[in-house]
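[1] after the sequence you'll find the predicted model.
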Amino acid sequence: MDARVVDRSPGAPGLLDRERIVARAGFNRWLVPPAALAIHLCIGMSYGLSVFWLPLSRALSLGQPAPAACPEMGFLTALVTTTCDWRVSDLVLTFSIGIVMLGLSAALFGGWLERAGPRKAGLAAALCWGGGFLVAALGVFLHQLWLIWLGMGLIGGIGLGLGYISPVSTLVKWFPDRRGMATGMAIMGFGGGAMIGSPLADMLITRFKGPDGAGVWQTLALMGAGYLVVMLCGAFGYRVPPAGWRPDGWTPPAAGNRMITSGHVHLRDAHKTAQFWLLWAMLCLNVSAGIGVLALASPMLQEIFGGALIGRPDLGLAQLDAGQKAQVAAIAAGFVGLLSLFNILGRFFWATLSDRIGRKLTYATFFALGCVLYAAAPWAAGIGSQALFVLFFCVILSMYGGGFATIPAYLADVFGTQFVGAIHGRLLTAWSTAGVVGPFVVTAIRQAQVDAGVQGAALYGRTLLILAGFLAAGFVANLLVRPLAERWFMRPADARSGGAVAADPSGSFGIGRGGPTPVALLAWAAVGLPILWGVWITLSKALILFR
């Protein structure tokens, strides 16, 4: 018998069935990461939705000196009004709904994803995310806020959850030799989605803007259709390896490395272990600290350094005139762009490094170095060193992104690869929690300091020390992670066959071999060129920091 996979499923599998996407001999595994990137670059626009809020807040009063405001407008009225401009605070809730739905849908549908396979999940994610934009476009056209919440919030949030976890299980199975690098590549795309989507949306809004409208519904409709097409290409590009496959020439880690298991924990048992909740706490604490900084990055830089950002260290932010404040705001926007870039690059760098030094040591570095940098940031602000302050937070945000990218590989090490996508989905509820806790804690402490009359460099000192405390708690949780007891692992006979049996004793099946092919290069170019364009746009905006 040749080195192929023999299909054992009854009848011909459907186009979306898991059995249909089991790779055959000659398949190049390097075609899978571009498919994952295609989906993550689309759903990553969730970080860039803020580009729509200000234009939408003047949708009915475009060109007028004041918005069409309704001072007595209540919550329910805001959902259905057609005569009042929307409040930015109501629009921002769209993002919050989406992030909550990301965690819930990832947790609820993770088990289904493992059974159905990544192609079905990718298709569902495309329909929800792209379709959500189209529903939101209709909401803007009809001036119905509830449709925007339904589209980009509820429906789009389900697409976020499915799209986020769909490549994880697939990639760790294709790259058991480079788990961190593989998941880092895909999750880097999530961080880069806004880097591409935000300037693209801004360009489209400018193009469609006219006396009759703000150009937002056309932008949402066009981007929604584009996201639908790109994500469908990614979904149909997915393949899964046959049971028993391993990279040519690779052997599993030696049994002496107890932090990398060779067994598999069932989804129904993972959350019963202390290790799951320790990893949950680690992700929640790391994300709470990082997302809290992202929420206030622009005002933090402006309020701490004030006129020093434009060569007037003798003036605080409140003492600047309107023109000077505009200059300072532009510099702060460059700071936010630089943080976003390090957030993206850190996802790939730290996850790849974790393949060499181990996941536990990588997370220990996040927490220990993060503690030092958060504690040192008030000192850098106190001595007026803008360069050190910016450097500290660039490193901090790289580790924030690295935490997202490294956690799937950490889960695969501890729980095995059989249900890692579903387990990862449940763990993402930590992200939903952190998305509420981090900004709330940071803004509450800042407001308390403002009410106490604190200004300048001292305004954020207490906040940053508390965030350092978050990371110190995360460091302890990471130390407590131990290999699972043997009783948690499934018996080998319970492992799913994937509908295929192996006829190749080497375990490679002739799959995944060879260098770059024209098809692989084309696939990488399709996702790489937009990323490079986004990096160029981000760097060009961040250069204002160094003028």
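    Arrived safely, thanks for sending.
[2] contacts, neighbours, all on C-alpha from now
    OK.
[3] correct me, but M231 touches P34?
    No. The pair M231 and P34 fails to qualify as a contact (C-alpha atoms under 8 Å) at a distance of 11.0 Å.
[4] of the two, who's got more company?
    Legend: neighbour count by other C-alpha atoms under 10 Å for M231 and P34, higher for M231 (29 against 25).
[5] so what's that one up against?
    Contact analysis of M231 by C-alpha atoms under 8 Å, 6 or more residues apart in numbering lists A38, I39, C42, G122, L123, A125, A126.
[6] of these, just say which sits nearest to W112.
    G122 (12.3 Å; C-alpha to C-alpha).
[7] can you list the buried residues in stretch 215-226?
    G215, V216, W217, Q218, T219, L220, A221, L222, M223, G224, A225 (16 or more other C-alpha atoms under 10 Å).
[8] ok, residues contacting it?
    Residues outside stretch 215-226 that contact it (C-alpha under 8 Å, 6+ apart) are 52, 55-56, 129-134, 136-138, 140-141, 201, 204-209.
[9] mark which of those residues are part of helices, please.
    Mapping those onto helices (DSSP state H) picks out 55-56, 129-134, 136-138, 140-141, 201, 204-208.
[10] in PyMOL, select just the buried ones from those residues.
    Of those, the buried ones can be selected in PyMOL as follows, counting by 16+ other C-alpha under 10 Å:
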select buried, resi 55+56+129+130+131+132+133+134+136+137+138+140+201+204+205
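[11] list the buried residues in the strand or helix carrying W277.
    For W277, the host element (DSSP states H and E) is helix 274-305. Buried positions in helix 274-305, judged by neighbour count with 16+ other C-alpha under 10 Å: 275-295, 297-298, 300-305.
[12] second one coming, line it up with the first:
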Amino acid sequence: MKRYRILAAAVVMQMCLGATYAWSVFVLPLKQITAILQATAQLPFSMFYFAFPATMIVTGTLLPKLGPRRCAVVGGLLFGGGWMLAATGRFHFALTILGIGLMAGIGVGFAYIVPIATCVRWFPRQKGLVTGVAVAGFGGGAALVSHAAETLMPTMGMGPFDMFGLLGVLFMLLVVLAGTVMENPPGSGGGVRQRLPVTNVIRDRSFVFLYLAMFAGLAAGFAVSANMKELYAGAGVQAGVRAVAAFALANAAGRIIWGWIFDRGRSTVILQANLLLQAALLLSHGLILRSDAGLLIFASLAGFGYGGILVLYASAAAERWGSERLSQIYGWLFSANIPAAVSPIAGGVVFDRMGSFSPVLWGIGGMMACAAIAVGVGVSLTSCDESNIILNHNVVNEPVDAN
């Protein structure tokens, strides 16, 4: 039963770590209190998605040395501490940017890969499904945070900075406690693992196309989720809240469903289907975003499609390069978040100047359609042997810690 306890702890961790997806709930109150612009209000969200993947590049190689438990606990302390620091943003908004954007982003960079890499080892035959379940909380947790914020702020007179402090304490306790459960299965540690030099992987054609496709999918998800409440100008407060919750819940469900599909179909076709679904949605947003119901439908479909991004590419990396190298390879692949994190700011700038998000949504939709075509011709997810993935046998030996 140990592996199921670890899977449950993984979901709890991810529910906390995914709280930043609810950022759009705090944007309007922050603008009202601090008189900042839409683009400025997106800086904590965007910095988070710079710091998070940049840290993962490092922790992907540190995880075998430090072990999952240490990485998770360090991540929990930094993540919770970052939200508590953000509470002092009432004195200067830069402190919120540093807290949620930088400190919490580094914390998630330490903790996020732990439940994925650990659960894939405990469930080697269901890589897609357990990856989906493990990270479902990352989307579902945002729905809980959104609901809590919209309930507590008006009914208890709490402001966004009060919420940051309260959530920070809660996140620190839950992530640290769940992190103490993380450990690799018996027999998976010890010995020596061959670590691939980054230059060898980025020269792999499949890695390049997966990276570009993941960038397109992430850019779409960020642009929509961070600006959700402003996508339809006629939406009321409650309609915006429902849309944020719908995106988060569909995101969580999408992770599980796309993971289940991945285990049962042809991988490249599934990646293409995910990209084309989102491309069609963004390109047709003008036909959908005409009412509160349309906003709810758009949010649900966008969340469902985006949910697949954080499952399919991790599963594809495990299929291509092996589960034992997932933390390292996925850390590099996940760095696609860094350029993608520009999309919320770009959307905010366009909105501030033109009063519409349409140019950004059309541009990203077209990019995703091109990515779907590229995946079909440029990605092979056939498992690589040592001679194919370790060019010139240039490897780095690193110790493996079972815990």
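    Happy to help now that I have it. Remember, predicted model here, so these are calculated numbers, not experimental data.
[13] could I get the TM-score for this pair?
    Remark: TM-score between the superposed chains equals 0.83 [TM-score structural alignment, normalised by the length of the second structure]; 391 aligned residues with a C-alpha RMSD of 3.4 Å.
[14] quick revisit: which of the contacts of M231 of the first structure sits closest to G384 of the first structure?
    Taking C-alpha to C-alpha as the measure, G384 of the first structure sits nearest to C42 out of the contacts of M231 of the first structure, at 39.2 Å.
[15] now do the same for that closest one: its match in the second structure.
    Aligned counterpart of C42 of the first structure in the second structure: C16 (TM-score structural alignment).
[16] host element of its match?
    C16 of the second structure belongs to helix 2-17 when assigned by DSSP H and E.
[17] against the first structure, what's the mean shift for that helix, could you check?
    Here the mean offset of helix 2-17 of the second structure against the first structure after fitting is 1.3 Å, by mean C-alpha distance after the TM-score superposition for the first structure.
[18] run the chain-centre distance for stretch 357-370 of the first structure.
    20 Å (C-alpha atoms, centre = their mean, to the nearest Å).
[19] hmm, who's touching that stretch?
    Here stretch 357-370 of the first structure makes contact (C-alpha under 8 Å, 6+ apart) with 286, 350, 353-354, 396, 399-400, 403, 406, 409-410, 468, 471-472, 474-475, 478-479.
[20] returning to what we had before: quick check: angle from the next helix or strand after the helix holding W277 of the first structure to helix 274-305?
    Where DSSP H and E defines the elements, the next helix or strand beyond helix 274-305 of the first structure is helix 322-357. Going by axes from the mean of the first three to the mean of the last three C-alpha atoms, to 10 degrees, helix 322-357 of the first structure is angled at 150 degrees with respect to helix 274-305.
[21] can you list the buried residues in helix 322-357 of the first structure?
    Neighbour count says helix 322-357 of the first structure has 324-325, 328-355 buried, by 16+ other C-alpha under 10 Å.
[22] try stretch 13-31 of the second structure
    Across stretch 13-31 of the second structure, burial judged by 16+ other C-alpha under 10 Å covers 13-28, 30.
[23] how far does that stretch stretch from start to finish?
    Distance across stretch 13-31 of the second structure, first residue to last, is 30 Å (C-alpha to C-alpha, to the nearest Å).
[24] so what touches that stretch?
    Looking at what lies outside stretch 13-31 of the second structure - C-alpha under 8 Å, 6+ apart - the contacts are 36-38, 41-42, 45, 79, 100, 108, 112, 115, 134-143, 145-146, 149-150, 159-160, 171, 174-175, 178-179, 225-229, 241, 244, 248.
[25] if we go to 7 Å?
    Outside of stretch 13-31 of the second structure, the residues within contact range by C-alpha atoms under 7 Å, 6 or more residues apart in numbering are 37, 41, 45, 108, 135, 137-143, 145-146, 160, 171, 174-175, 178, 225-229, 244.
[26] count of neighbours near A520 of the first structure?
    Per other C-alpha under 10 Å, the neighbour tally for A520 of the first structure reads 18.
[27] what sits against it?
    Residues counted as contacts of A520 of the first structure (C-alpha under 7 Å, 6+ apart) are W30, L31.
[28] can you rerun that using 8 Å?
    A520 of the first structure neighbours (C-alpha under 8 Å, 6+ apart): N28, W30, L31.
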